[in-house]
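Novice: Mind folding the following:
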Amino acid sequence: MSKSATGQSTSDPRQDFPVIVAALPATARQNRIAKGVLTFMAIVILIVLPFAHLKLYEVSAFIPVLQTVMCFADLITAGLLFAQFSIQPMRALLALASGYIFSGMFAFLQTFAFPGAYAPNGLVGDGSNSAAWLFLFWHSGFSTAVVAYALTKDADESATLPDRSVGIAISTTIVCVMMIIVGLTWVVTARVSYLPDFYVTPTQQAPLARAANFLLGILSVGAASLLFVRRRTVLDVWLIVTVLATLADHTVAIILAAPRFTAGWYMARGFALVASCTTLLLLLTETTFLYARLANVIVLLRREREGRLMHTEAVVAAIAHEVRQPLASITNNSAAAQTLLMRFPSNPATDQIKEILVDVERDGFRANEVFANLRALFSDKQRKRYPIDANELAREALHVLRRELKDNAISTNLQLSPDLPLVAGHGGQLREVILNIIQNAIDAMATVADGERFLRLETHAHGAAKVAISVEDSGPGIDQEEIARIFDPFVTTKASGIGLGLAVCKKIVEQHGGHLLASSERGRGARFEVVLPTLPA
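Specialist: From the prediction side, this is the model:
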């Protein structure tokens, strides 16, 4: 019989509320903050513009330090985007993560070719031209990835991938991107002489350089425009800020033509750092916000559960107070009737009446015990526990419900494992757990008009130090959406139920140090298993 364990959820997380940053809708506040950042950058450009060609102090270590920081920021961002993909697979996230790997790696590799960074003419390549080509790959790769993200981010990808498939997708993406990076780096360092020159002298740009910067600017503007038109989430908004921040590099090269170590050049490098850190800061802050939100939801659910149980305690106490007095009268009257019948000669009629009165008295005592157990369940007092035989519990439960099973034409299969170790607990409470589960099975099978009705009650060892009592029926089964909540108070699958039985059963079992499991498949019955720890040897 194929079954699923309790607690598995088949619902799409996007149906409840966004669980990743890529799915968070942008708020008006976030839009205002993004506009404020862009306005600040525009003000900085206007302030620096008159002094763009002002020569400042030449810091040789500036480029290696800055772009190494940018590399780490971009790679961390890529890692966080892959983590988002593992939660909610979206091809757009793979594309964007690839862009950040491109950006970070080429930013770092350019430092080895940049003149004056580690060596006067760079450590690899021919100096200026190799560095320029790496700069081109750096920015064009990132902008292209943003365009791919913008075009695919709204695609319907509701299917959930297995963990193995997610890992393969991420690994394949990383390997492919790294192979492209290695190949392009080899071309522009070892074979740069075959490529067009961006610099005619170490400081004078060739016309191709201006054209390349212009095309990079067009690509960045196009990526930002596409994001603006298709913006929906907070990630979209801040990617627009990121892409526009990279335009400072192209603006310096195209409009200002500011040489290295000038005010305009330092400004462009500063904006490049802002571009690298913007998405990273967004992912960190919004992920923290989502974590706090999920934590609050969990706290609220726990409080709701505790509130339901407290309400249950009050209901049980009130019912017990009102019902136990009539129960006492029923049992006393039954005992008195049996005494009176003893005065009459024995015959089949009086014997049958005596048997009925004995059952009435016994059931009255049992009902009284049920209320006492329920009140004790919610009491803070620690009740004494005794050694209990799980096999005896199973036999008693079937004996008590033998008439209900017979009246509903249910065949039973009792399978008891011999020599089971004893468990410690309160016999009355554990008996009610088994009785409640069997009664639920009877009620469920009563709704099945055709087919055989059977109930299997089984005891067996569960691991090294636990005993399990399982009840399996041939009823209609339970939907997965319902079975995930079946132990919550006031949740029921019965038309006339109030949803307290299984919630109380779960609490009893947990107070005994065990756990109550449920599994089912619609149309194939249900199985409940009570697992209890055994007495120490």
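Novice: Please make it C-alpha for all contacts and neighbour counts, starting now.
Specialist: Will do.
Novice: residues contacting residue 56?
Specialist: 261, 262, 263 (Cα atoms under 8 Å, 6 or more residues apart in numbering).
Novice: Between the residues you listed, which sits nearest residue 241?
Specialist: residue 263 (22.0 Å; Cα to Cα).
Novice: residues near the closest one, how many?
Specialist: When neighbours are defined as other Cα atoms under 10 Å, residue 263 has 20 of them.
Novice: Which residue, other than its chain neighbours, is closest to it?
Specialist: Setting aside the residues directly before and after it, residue 263 is nearest to residue 52 in space (Cα to Cα, 6 or more residues apart in numbering), at 4.9 Å.
Novice: Here is a second sequence; please produce its structure as well for comparison:
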Amino acid sequence: MRPAREPLASMTQPRPLVAAAVALALLLALLVTTPFATRFVHGTEVIVPAYAAATFMLEAITGVLLLALYNVQRAPALLILALGYLFSALLLPGWVLTFPGVFTAFGLGENLQVTASIAALRRIGFALFLLGYAVSPMRASMLPAGATIRRAVLGLVTVVAAAMWLIVAAPEILPVFMQDERVATPLWRLVPYTAMALYLVTIVTLFRGRRVALDLWICLVAFSLAIELALLSYLAEAVRLSLGWWTGRICALLATGVVTLVMLSDTIMLHTRLARSVAAEQRARQNRLTAMEALSASIAHEINQPLASMITNADAGLRWLARTEPRLDRAKAALEGIVADGHRANKIVLGIRTMFLKGAQERVPVEMGGLIRQAAELISAEARLAGVTVELALDPGRAMVIGNPVQLLQVTANLIENGLDALRAVEDRQRILSLDLRRGAEGDIELLIADTGIGLTPGLEERIFEPFFSGKPGGMGMGLMFCRTVVEAHGGRLWATPKRPRGAAFHVALPGAEPSIGEAGTAP
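Specialist: Below is the predicted model of the structure:
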């Protein structure tokens, strides 16, 4: 047997043990009933409508479920099977209304051959639909599902209505299947022979070329209907309302009910999985939107720093030019600062872009001492204006790491900017920002950026790295999140600790690299 290839057609679980248990129960019922199969059960005519109603509901529900499955998968085999169940269900009202002794008050059931002819049409017709399912392809059709279903159901209803009209309106042309209300003629035996042969061919076809798990349940249906016919037509000697007749009806009803319940259960499970999938997709979409917001805020935050520096340099240049004796050298220096900040902003954009494009990140050997000097130079003008003393304590050796120089420069500049912001509020002590670079005991390159500023609020050492969390008035809460993201992308760690007696310290630890790997890189 080939494994199922179509996920939706395989919606039902194989459950061979359940199918085997139902089949054994049917065989057991057959064996137990055999000695008493011909015994007539008096007064059971009133149960026939209830049996017909239950069978109608089960077959109609199964047909609708199969149509829903076809609407998704568009496999012709599923459409044929659904039409078979609907065909059988549509014939049931006519069968029960004309059943002898059931609706006598309405004058129905006077012709003995009408009910038998409907039963024969239902038996052989449904068996043909099952065989059609077995030999039809399970591959999706290119035809539109909705229009195909409408045309097929309309055609089926038309055929059933025409057949019922012909049977009821022209009883004289009907074959003689019944001797009286309970006993069938030998001609009736052709009906179960034909139906059972079709059931056998269906079962063999499905087992030889089983495509989906649903095939197993259709085999069970065909087997249960064969057991029913054996009880009704042979063991009960085709006597209506006998013990064998009722046992066969009930066995087929229970088998059909098991299949319907299995399909309902699996349909509910499928929709549950779909609902969970949709919920997960919605959460993922919300996470993507949050990430986009974070990315936008991060870009705005990073670009704002060089823009602010450009504005500061522009104001300074204007003041130097507005003097009675313009200081062109100072104005030129301010303009050069603006140009440098413009290039810095461009590098920041490129750094953020490469951070979010996997596989596009530049990784080169970076000499951290030179990178820290470059970052300190970028903020030197702001530090002088803020009255901050920047102290460098760099390892005399070449502290090498493998990384993206633009991103590492931006991380260092961000952490230095945070230190400057913390020091601007200090009035009662010296404003000192220290940059300490050393090689750790395990070969890591460790950078310590410490200040004598206002310090960290106790308990917030980790929260300051969360997106949109900021301890500064008007802060966006994106800078430290960006820094930690970049450091961790480089295989490192970033954390914060209080500095005694005053201030805060930020620690960066990056995996070290041998200086011989290649030439050191700096920010382009």
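Novice: Got a TM-score for the pair?
Specialist: Between these two chains, after superposing, the TM-score reads 0.56 (TM-score structural alignment, normalised by the length of the second structure); 345 aligned residues with a Cα RMSD of 4.1 Å.
Novice: rewinding a little: counterpart of the residue nearest to residue 263 of the first structure in the second structure?
Specialist: Correspondence of residue 52 of the first structure to the second structure, assessed by TM-score structural alignment: residue 37.
Novice: hang on, isn't that match packed against residue 246?
Specialist: No - using Cα atoms under 8 Å, residue 37 of the second structure makes no contact with residue 246, being 9.0 Å away.
Novice: coming back round to it: what is the burial count for the residue nearest to residue 263 of the first structure?
Specialist: 21.
Novice: swap in residue 187 of the second structure?
Specialist: So residue 187 of the second structure, with other Cα under 10 Å, has 11 neighbours.
Novice: where along the stretch 351-500 of the first structure do the strands fall?
Specialist: Secondary structure of the stretch 351-500 of the first structure (DSSP state E, counting those that start in this stretch): strands at 386-388, 411-415, 423-425, 454-461, 466-473.
Novice: quick one, what contacts residue 104 of the first structure?
Specialist: Neighbouring residues of residue 104 of the first structure by Cα under 8 Å, 6+ apart: 70, 71, 72, 73, 74, 75, 138.
Novice: Show me what it lines up with in the second structure.
Specialist: So residue 104 of the first structure corresponds to residue 89, using TM-score structural alignment.
Novice: so where do the helices sit in the stretch 251-400 of the second structure?
Specialist: Assigned by DSSP state H, counting those that start in this stretch, the stretch 251-400 of the second structure shows helices spanning 328-356, 368-378, 380-386.
Novice: Give me the contacts around the shortest one.
Specialist: Applying Cα under 8 Å, 6+ apart, the external contacts of helix 380-386 of the second structure come out as 309, 389, 390, 420, 424.
Novice: Just these: which are in strands?
Specialist: Those of the contacts of helix 380-386 of the second structure mapping onto strands are 389, 390, per DSSP state E.
Novice: quick one on the thing from earlier: the helices of the stretch 251-400 of the second structure: which one's closest to residue 42 of the second structure?
Specialist: helix 328-356 (81.2 Å).
Novice: ok and that closest one relative to helix 368-378, angle-wise?
Specialist: Relative orientation of helix 328-356 of the second structure and helix 368-378, computed by axes from the mean of the first three to the mean of the last three Cα atoms, to 10 degrees: 130 degrees.
Novice: tell me which residues of helix 328-356 of the second structure are tucked away?
Specialist: Across helix 328-356 of the second structure, burial judged by 16 or more other Cα atoms under 10 Å covers 330-331, 334-335, 337-338, 340-342, 344-345, 347-349, 351-352, 354-355.
Novice: With stretch 45-59 of the second structure instead?
Specialist: For stretch 45-59 of the second structure, by 16+ other Cα under 10 Å, it's 45, 48, 49, 52, 55, 56, 58, 59.
Novice: Any chance of a markdown table for those residues, columns secondary structure and distance to residue 268 of the second structure?
Specialist: Output for the buried residues of stretch 45-59 of the second structure, formatted as a markdown table (DSSP: H, G, I helix; E, B strand; the rest coil; distance: Cα to Cα, whole Å):
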| residue | secondary structure | distance to residue 268 of the second structure |
| --- | --- | --- |
| 45 | helix | 37 |
| 48 | helix | 31 |
| 49 | helix | 30 |
| 52 | helix | 26 |
| 55 | helix | 22 |
| 56 | helix | 22 |
| 58 | helix | 17 |
| 59 | helix | 18 |
